[in-house]
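1. okay, structure incoming, though there's no sequence with it:
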């Protein structure tokens, strides 16, 4: 059963977290391009797609910690420091995504969409907005990278690594 749980955990991490990291990383550059081109229909469609990928795969990503905890329980490592650290970092990554990245993406998407139709009630896209979004996205990606390393290295593990 442990091998099954671990397999689902790893596959879910690849399938769910991978697309979010890529799409979220592409979003700030797409916003900059859309602002430079006055928000063409194509630019808005690209931003909508990237934002939808981030939202949908973020929701699917819930599977990753659920099966991670089930795997940890099966292995009897729930109290290990590396796992507790990973849980904290995963929670932080989820917070960055849901509280900082996704809302800013939605706001910028609305601003670019409205810009094509006229003045935006959300206001113009702030020149620093895409840079801030890129920084928050980088933080999200870095947190996941650290969690991934912890999952592979597992300090104190019995694998001898």
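-> Arrived safely, thanks for sending. Bear in mind that the values here come from a model prediction, so they are computed numbers and not experimental data.
2. can we go C-alpha only for contacts and neighbour counts from here?
-> Fine.
3. how many neighbours does residue 31 have?
-> Per other Cα atoms under 10 Å, the neighbour tally for residue 31 reads 24.
4. now name the helix or strand holding it.
-> Secondary structure assigned from DSSP states H and E places residue 31 in helix 18-36.
5. which element follows that helix toward the C-terminus?
-> Following helix 18-36 in sequence, per DSSP H and E, is helix 41-60.
6. in that next one, what's buried?
-> Across helix 41-60, burial judged by 16 or more other Cα atoms under 10 Å covers 43-44, 46-48, 50-55, 57-58.
7. run through who's touching that helix.
-> For helix 41-60, the external contacting residues (Cα atoms under 8 Å, 6 or more residues apart in numbering) are 16-17, 19-20, 23-24, 26-27, 30-31, 33-34, 102, 105-106, 109, 112-113, 116.
8. let's bring in a second one:
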């Protein structure tokens, strides 16, 4: 697998979005080339070409295949800290940091969320980085922290 920065869009001297060329080559001669863009803490695929074509199952697993090497390249390209456990070898899945369950976990999620808000950072991305969970799982944890009263309700009801 190879990951290399293709180009970068800067806003006020800081990277706003970075595009990466990613190439996966398999021992049987199959391969995948894709263009991934990292912006605002999110990764999206702009173009995917596979030989032979990917099945729907393989397409859903594509993110897992490139996750570790892409995060390593993001850290190297932007000079920023990579997400915890991002140095996985050979594209293996990253180990999640230990995160307490129950009320202790919800309290820590709320702390991470509020700290990111105070620093002007993306609170969901901060929770994702702290827990090692996906965006969807992190949003679920944030909702549980709200329901438990650790965070203010999202919308005022009136």
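-> The structure has been received and is ready for your questions. Keep in mind that this is a model prediction, so the values were computed, not measured.
9. and the TM-score between these chains?
-> Once superposed, the chains reach a TM-score of 0.25 (TM-score structural alignment, normalised by the length of structure 2), with 62 aligned residues with a Cα RMSD of 4.7 Å.
10. so what's the gap between the helix holding residue 31 of structure 1 and the chain middle?
-> 12 Å (Cα atoms, centre = their mean, to the nearest Å).
11. list the buried ones in it?
-> 19-21, 23-32, 34-35.
12. out of those, who's nearest residue 140 of structure 1?
-> Minimum distance to residue 140 of structure 1 across these is 7.8 Å, recorded for residue 21 (Cα to Cα).
13. quickly find the element holding the residue nearest to that closest one when sequence neighbours are not counted.
-> Excluding its sequence neighbours, the residue lying closest to residue 21 of structure 1 (Cα to Cα, 6 or more residues apart in numbering) is residue 141, at 6.0 Å. Assessed by DSSP H and E, residue 141 of structure 1 sits inside helix 129-153.
14. now do the buried residues in that helix.
-> 129-130, 132-134, 136-137, 139-141, 143-144, 147-148.
15. ok, which stretches of structure 2 are strands?
-> 2-11, 14-25, 31-39, 42-51 (DSSP state E).
16. can you list those strands in a markdown table and add distance to residue 61 of structure 2?
-> Formatted as a markdown table, those follow (distance: least, Cα to Cα, whole Å):
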| stretch | distance to residue 61 of structure 2 |
| --- | --- |
| strand 2-11 | 17 |
| strand 14-25 | 13 |
| strand 31-39 | 12 |
| strand 42-51 | 13 |
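17. residue 116 of structure 2 is nearest to which of those strands?
-> Short answer: strand 42-51, nearest of these by Cα to Cα, at 16.3 Å.
18. just checking, what packs against that closest one?
-> Packing partners of strand 42-51 of structure 2 (3 or more Cα pairs under 8 Å, 6 or more residues apart in numbering; DSSP states H and E): strand 31-39.
19. buried sites along the strand it packs on?
-> Residues 31-38 are the ones in strand 31-39 of structure 2 that count as buried (16+ other Cα under 10 Å).
20. is it true that residue 24 of structure 1 touches residue 137?
-> Yes. Taking contacts as Cα atoms under 8 Å, residue 24 of structure 1 lies within contact range of residue 137: 6.3 Å.
21. looking at structure 2, which helix is longest?
-> The residue-count maximum for a helix in structure 2 (DSSP state H) belongs to helix 56-78.
22. quick one, it and strand 31-39 angle?
-> On the basis of axes from the mean of the first three to the mean of the last three Cα atoms, to 10 degrees, helix 56-78 of structure 2 is oriented at 50 degrees to strand 31-39.
23. from the contact counts, what lies against helix 56-78 of structure 2?
-> The criterion is 3+ Cα pairs under 8 Å, 6+ apart, and the helices and strands that helix 56-78 of structure 2 contacts are strand 2-11.
24. against which helices or strands is the strand it packs on packed?
-> Where contact means 3+ Cα pairs under 8 Å, 6+ apart, strand 2-11 of structure 2 is packed against strand 14-25, helix 56-78.
25. what's the angle from the shortest one to strand 42-51?
-> With the same axes, to 10 degrees applied, the angle from strand 14-25 of structure 2 to strand 42-51 works out at 30 degrees.
26. one step back: what comes into contact with the helix holding residue 31 of structure 1?
-> Outside helix 18-36 of structure 1, the residues that touch it by Cα under 8 Å, 6+ apart are 40, 43-44, 46-47, 50-51, 53-54, 57-58, 101, 105, 108-109, 112, 125, 130-131, 133-134, 137-138, 140-141.
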